[in-house]
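Q: Fold the following.
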Amino acid sequence: MKIVFVGAIWCNSCLVAKPIVNKIIQEYSDIIYEEYDFDTHKDIVEKYNLDDALPAIIFESTNGQVLKKHIGEISEKQLKNNLKELFNID
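A: Sure, this is the predicted structure:
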């Protein structure tokens, strides 16, 4: 299970979402978490087919399959619901 966060320093929604994601990820030690800057990691932007709609939160299975791509701000409740739905964890 992996979550990939792609944001940018110029993105206000990223500044709101990033601490929420970081807080929730701390609660789940079995989830791999990766964080990338949109402007400096173009390989990641291309890999996940992202445009400049940010932040992007990508949920992947253990075999690397993208299960869901969330674009935009996210609440703690939404993030936890995604974790429960996609990874079957509370």
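
Q: use CA for all of it now, contacts and neighbours both
A: Will do.

Q: Return the residues in contact with the closest residue to D51 other than its chain neighbours.
A: In space, and not counting its chain neighbours, D51 is closest to V45: 7.4 Å by CA to CA, 6 or more residues apart in numbering. Residues near V45 by CA atoms under 8 Å, 6 or more residues apart in numbering: 6, 38, 51.

Q: Can you tell me which of those is closest to E73?
A: V6 (11.9 Å; CA to CA).

Q: That closest one contacts L50, doesn't it?
A: No. Between V6 and L50 there is no contact under CA atoms under 8 Å: 9.1 Å.

Q: what about those two, which has more around it?
A: V6 (24 against 17; other CA atoms under 10 Å).

Q: Could you report the separation of the more buried one from Y36?
A: Distance from V6 to Y36, counting by CA to CA, to the nearest Å: 5 Å.

Q: same deal with D30?
A: D30 is 20 Å from Y36, by CA to CA.

Q: Which one's more surrounded, those two?
A: Using other CA under 10 Å, the more surrounded residue of D30 and Y36 is Y36, with 16 against 10.

Q: before we move on, back to that, any idea which helix or strand carries the residue nearest to D51?
A: Element membership for V45 (DSSP states H and E) is helix 42-47.

Q: One more, please, to line up against the first structure:
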Amino acid sequence: MHQRFHLASLATATLLMSSLVAWAGQPFDAEAFRSAQAANKAILVDVTASWCPTCRRQRPIVEKIEKEKPDLVVYEVDFDKAKDVLKRFRVQYQSTLIVFRGIKEVARSTGETDPALIHALIEKAF
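A: The predicted structure is shown next:
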């Protein structure tokens, strides 16, 4: 009985974690980014930091848009750890959202927390 409960708890935790990960974007990967660009995908580069209150306000908005737009590819960039990526995209501040359609940057915003404005920003890739 104890083992069955443990397995059920483990399965529930795994399912919960996978649902959290599914909507958190994926860590930035240069090769995957180039592939998404080559496929002319709508791409959002989300520069975030765990300590950033603005980023925490942006997160549920971005997650909702990800659910609504399954064709949107979202890459999360850790502001504190990915200095090479920040340099590549000329980013100076966390809470920066950069939108691409294929190889072309179509929009950029820093510090925006209005859901309608974030949605409009991302719509520029479609």
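
Q: Return the member of the contacts of V45 of the first structure nearest to F59 of the first structure.
A: Checking the contacts of V45 of the first structure one by one against F59 of the first structure (CA to CA), the nearest turns out to be V6, at 11.7 Å.

Q: Let me see the contact set for the closest one.
A: V6 of the first structure touches 35-38, 45, 54-57, counting by CA under 8 Å, 6+ apart.

Q: That one maps to what in the second structure?
A: Residue correspondence to the second structure (TM-score structural alignment): V6 of the first structure is matched to V47.

Q: Please name the nearest non-neighbouring residue to that match.
A: V77 (4.6 Å).

Q: try L72 of the second structure
A: L72 of the second structure's closest residue in space is A42 (CA to CA, 6+ apart), at 5.1 Å.

Q: Report how many residues lie close to the one you found.
A: So A42 of the second structure, with other CA under 10 Å, has 24 neighbours.

Q: still on that earlier bit, the match of V6 of the first structure belongs to a strand?
A: Yes. Assigned with DSSP: H, G, I helix; E, B strand; the rest coil, V47 of the second structure falls within a strand.

Q: Show me the residue sitting in the middle of the first structure in space.
A: Centrality entry for the first structure: nearest residue to the mean C-alpha point is I57, 2.4 Å, by CA atoms, centre = their mean.

Q: Quick check: A125 of the second structure is in a helix.
A: No. Counting by three-state DSSP, A125 of the second structure is not found in a helix; it is coil.

Q: what lines up against it once you look at the first structure?
A: So A125 of the second structure corresponds to F87, using TM-score structural alignment.

Q: what does V74 of the second structure give?
A: Per TM-score structural alignment, V74 of the second structure is aligned with Y33.

Q: what about its match, helix or strand, and which?
A: strand 32-37.

Q: now that strand, how far from the centre of its chain.
A: 7 Å (CA atoms, centre = their mean, to the nearest Å).

Q: ok, and for it, which residues are buried?
A: Neighbour-count burial for strand 32-37 of the first structure flags 33, 36 (criterion: 16 or more other CA atoms under 10 Å).

Q: Show residues contacting it.
A: Contacts for strand 32-37 of the first structure (CA under 8 Å, 6+ apart): 1-9, 25, 44.

Q: Mark which of those residues are buried, thanks.
A: Buried among the contacts of strand 32-37 of the first structure (16+ other CA under 10 Å): 1-8, 25.
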